[in-house]
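Peer 1: coordinates only, sequence not included:
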């Protein structure tokens, strides 16, 4: 029976209708080391159905009232909680306490990068994160240095998580079909995910550097008022896309040592 939930363009909804792919996505989480699973944007519940079968406590979070009503009427299992809320505005600690989370979803493409940034912000609580994105975004998250798609999202994600691009999903398995391929990727938090530098400064350095990615770091980081001596360092001759995560950590340490940690 077809779901009565209509895909809404303003919410960026494309409902997955292939259950084999839904099952495959549900298996991207290890279900080990975290107490709760948070599914973002469950839509018609095609992924929810497989998550419930794990026996883990599942919270399905959506902003679509029609979807919430359908899920509540269709899935009556005791390990499922359906919540009408916006993940980008949700306070995870208030909702889940100090529980470690595995986050999963077929993410709305129009806010998928923001969802990843929110997960990075909540990295102390997010042990695993997996799901479906527009293919280009999934690849960007997992991309290494030296590639034109390597950028802010790549560095900030890989600073705290191991990332892996898993598989590509064609448009025809969605209703309505998107105009692009989709990609499924997984992030697992690093065992040592605190950086050996000022993390606030690290975020600022990465974002400022890539905001003028065609320039060398010497030019793109002018707003940091670096000393002439520091600007002579060979690292400032590079463009940001050449620096690995450890390179950005080193750069942040150098800037902090230059006496500019108060420029955060």
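Peer 2: Yep, that arrived. Keep in mind it's a predicted model, so treat the numbers as computed, not measured.
Peer 1: all contacts plus neighbour counts: C-alpha atoms, from now on.
Peer 2: Will do.
Peer 1: residue 73: how many residues sit nearby?
Peer 2: 9 (other CA atoms under 10 Å).
Peer 1: could you measure from it over to residue 211?
Peer 2: Residue 73 is 47 Å from residue 211, where distance means CA to CA, to the nearest Å.
Peer 1: equivalent analysis for residue 230, please.
Peer 2: 21 Å.
Peer 1: could you pull out the strands for the chain?
Peer 2: With DSSP state E as the criterion, the chain has strands at 15-16, 36-40, 58-62, 80-84, 101-106, 126-134, 161-169, 174-175, 182-189.
Peer 1: which helices and strands sit right next to the fifth one?
Peer 2: When you say that, I think you mean strand 101-106. Contact partners of strand 101-106 among helices and strands, from 3 or more CA pairs under 8 Å, 6 or more residues apart in numbering; DSSP states H and E: strand 36-40, strand 126-134.
Peer 1: ok, structure two:
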């Protein structure tokens, strides 16, 4: 236990406070360490993807490629998601988005930033079909997303809500984690999980620090634990793109490290990430590009 005036503890115990998740890790120390170093057991073969260095850019746009020291994105690569001149207004209200352009490729980690009310969540909901996108403004793998049913999008795009409670459907953490594997089938009619599925589920629980919470109601978790559960629940079925709406909000530094570690594994499996955040300073060194609204 540490005891003393705050100023004194900050001077003499910085390393211990960082280990407790009360301060950010020192520069140069690997983020995501709290989530461990082993790869998440793969449920599907990974896609080929390059990693690129983060770079701030102009509002409402994202570069087609930002080269990394290890090599640039292949010029022939096709984007997963394209946003072209997207403008959207709610009925009877002002424009929420105007003239937005963006491209997201496999392996990208894009940070979506902006003030409250700038349209970040609106953009994510337009992508998922929770709001009607104008024809021709959003394309998924070259197809106009307006003609795609929500369930088709959900098969390829994982979405983590800003309020994790909106996602919970099961009585305990374990059932919540594996819910997507059963597609809503009643408990008595469910098939047994394969060994690979069980391994992946338990590994994700370990990465999220929730191994000892298996039988606890999701609603009784801390806010940070709820967010971690909502993230790993989406990871049970690997998807091409994950949209995370403020996954680090209200977390301590240790929990943020876990989120970063999980995101790094998403990239290793070939997925792309679109992360809405008000904490870009904590994550920017891992991002490939930024969209600022």
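Peer 2: Looks like it arrived, so ask away. Model, not experiment: these values are computed from the prediction.
Peer 1: got a TM-score for the two of them?
Peer 2: Put the two chains on top of each other and the TM-score (TM-score structural alignment, normalised by the length of the first structure) is 0.28; 101 aligned residues with a CA RMSD of 4.8 Å.
Peer 1: let me have the helices and strands packed on strand 101-106 of the first structure in TSV, extended by mean neighbour count and distance to residue 163 of the first structure.
Peer 2: As requested, these are exported to TSV (neighbours: other CA atoms under 10 Å; distance: least, CA to CA, whole Å):
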stretch	mean neighbour count	distance to residue 163 of the first structure
strand 36-40	23	19
strand 126-134	24	9
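Peer 1: mind putting the strands of the first structure in CSV, distance to residue 48 of the first structure included?
Peer 2: As requested, the strands of the first structure are arranged in CSV below (distance: least, CA to CA, whole Å):
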stretch, distance to residue 48 of the first structure
strand 15-16, 12
strand 36-40, 8
strand 58-62, 7
strand 80-84, 9
strand 101-106, 9
strand 126-134, 12
strand 161-169, 18
strand 174-175, 16
strand 182-189, 16
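Peer 1: so which of those gets nearest residue 255 of the first structure?
Peer 2: strand 161-169 (24.0 Å; CA to CA).
Peer 1: tell me the buried residues in the closest one?
Peer 2: Across strand 161-169 of the first structure, burial judged by 16 or more other CA atoms under 10 Å covers 161, 163-166, 168-169.
Peer 1: what secondary structure does residue 17 of the second structure sit in?
Peer 2: helix (DSSP: H, G, I helix; E, B strand; the rest coil).
Peer 1: to clarify, my last question referred to residue 82 of the second structure.
Peer 2: Relying on three-state DSSP, one would call residue 82 of the second structure strand.
Peer 1: what's near enough to touch the residue lying closest to residue 161 of the first structure once chain neighbours are set aside?
Peer 2: Nearest residue to residue 161 of the first structure, sequence neighbours excluded (CA to CA, 6 or more residues apart in numbering): residue 189, at 4.1 Å. By CA atoms under 8 Å, 6 or more residues apart in numbering, the residues touching residue 189 of the first structure are 123, 126-128, 160-162.
Peer 1: okay, the residues you listed in a markdown table with distance to residue 92 of the first structure next?
Peer 2: Formatted as a markdown table, those follow (distance: CA to CA, whole Å):
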| residue | distance to residue 92 of the first structure |
| --- | --- |
| 123 | 11 |
| 126 | 10 |
| 127 | 13 |
| 128 | 14 |
| 160 | 18 |
| 161 | 19 |
| 162 | 22 |
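Peer 1: looking at the helices and strands packed on strand 101-106 of the first structure, which is nearest to residue 24 of the first structure?
Peer 2: Nearest of these to residue 24 of the first structure, taken as CA to CA: strand 126-134 at 10.2 Å.
Peer 1: name the element the nearest residue to residue 204 of the second structure once chain neighbours are set aside belongs to?
Peer 2: Excluding its sequence neighbours, the residue lying closest to residue 204 of the second structure (CA to CA, 6+ apart) is residue 232, at 6.1 Å. Taking DSSP states H and E as the criterion, residue 232 of the second structure maps to helix 223-235.
Peer 1: what's the first helix or strand after that helix?
Peer 2: Toward the C-terminus from helix 223-235 of the second structure - assigned by DSSP H and E - lies strand 241-245.
Peer 1: on that earlier part again, the helix holding residue 232 of the second structure vs strand 241-245, what angle?
Peer 2: Per axes from the mean of the first three to the mean of the last three CA atoms, to 10 degrees, the angle that helix 223-235 of the second structure makes with strand 241-245 is 160 degrees.
Peer 1: give the other helices and strands that helix 223-235 of the second structure contacts.
Peer 2: Applying 3+ CA pairs under 8 Å, 6+ apart, we find helix 223-235 of the second structure packed against strand 157-160, helix 173-182, helix 195-208, helix 253-268.
Peer 1: can you identify the element that follows the helix or strand containing residue 97 of the second structure toward the C-terminus?
Peer 2: Element membership of residue 97 of the second structure [criterion: DSSP H and E] is strand 95-104. Toward the C-terminus, strand 95-104 of the second structure is succeeded by strand 109-113 as the next helix or strand (DSSP H and E).
Peer 1: angle of that next one against strand 241-245?
Peer 2: Using the same axes, to 10 degrees: strand 109-113 of the second structure against strand 241-245 is 30 degrees.
Peer 1: helices or strands up against strand 109-113 of the second structure?
Peer 2: strand 272-276, strand 289-292.
Peer 1: now the ones you listed in a markdown table, with mean neighbour count?
Peer 2: Putting these into a markdown table (neighbours: other CA atoms under 10 Å) gives the following:
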| stretch | mean neighbour count |
| --- | --- |
| strand 272-276 | 25 |
| strand 289-292 | 24 |
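Peer 1: including distance to residue 126 of the second structure, could those go into JSON lines?
Peer 2: Compiled in JSON lines, those are given as follows (distance: least, CA to CA, whole Å):
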{"stretch": "strand 272-276", "distance to residue 126 of the second structure": "13"}
{"stretch": "strand 289-292", "distance to residue 126 of the second structure": "16"}
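Peer 1: what about the helices in the stretch 1-150 of the first structure?
Peer 2: Here the stretch 1-150 of the first structure has its helices, by DSSP state H, counting those that start in this stretch, at 19-26, 48-52, 65-74, 92-96, 112-121, 135-142.
Peer 1: quick one: the third one to strand 58-62, angle?
Peer 2: So that's helix 65-74 of the first structure. Relative orientation of helix 65-74 of the first structure versus strand 58-62 (the same axes, to 10 degrees): 150 degrees.
Peer 1: got it, and the fifth one?
Peer 2: Angular relation of helix 112-121 of the first structure and strand 58-62 on a 0 to 180 degree scale: 140 degrees, by the same axes, to 10 degrees.
Peer 1: tell me what helix 112-121 of the first structure is packed against?
Peer 2: In this structure, helix 112-121 of the first structure makes packing contacts with strand 126-134, helix 152-160, judged by 3+ CA pairs under 8 Å, 6+ apart.
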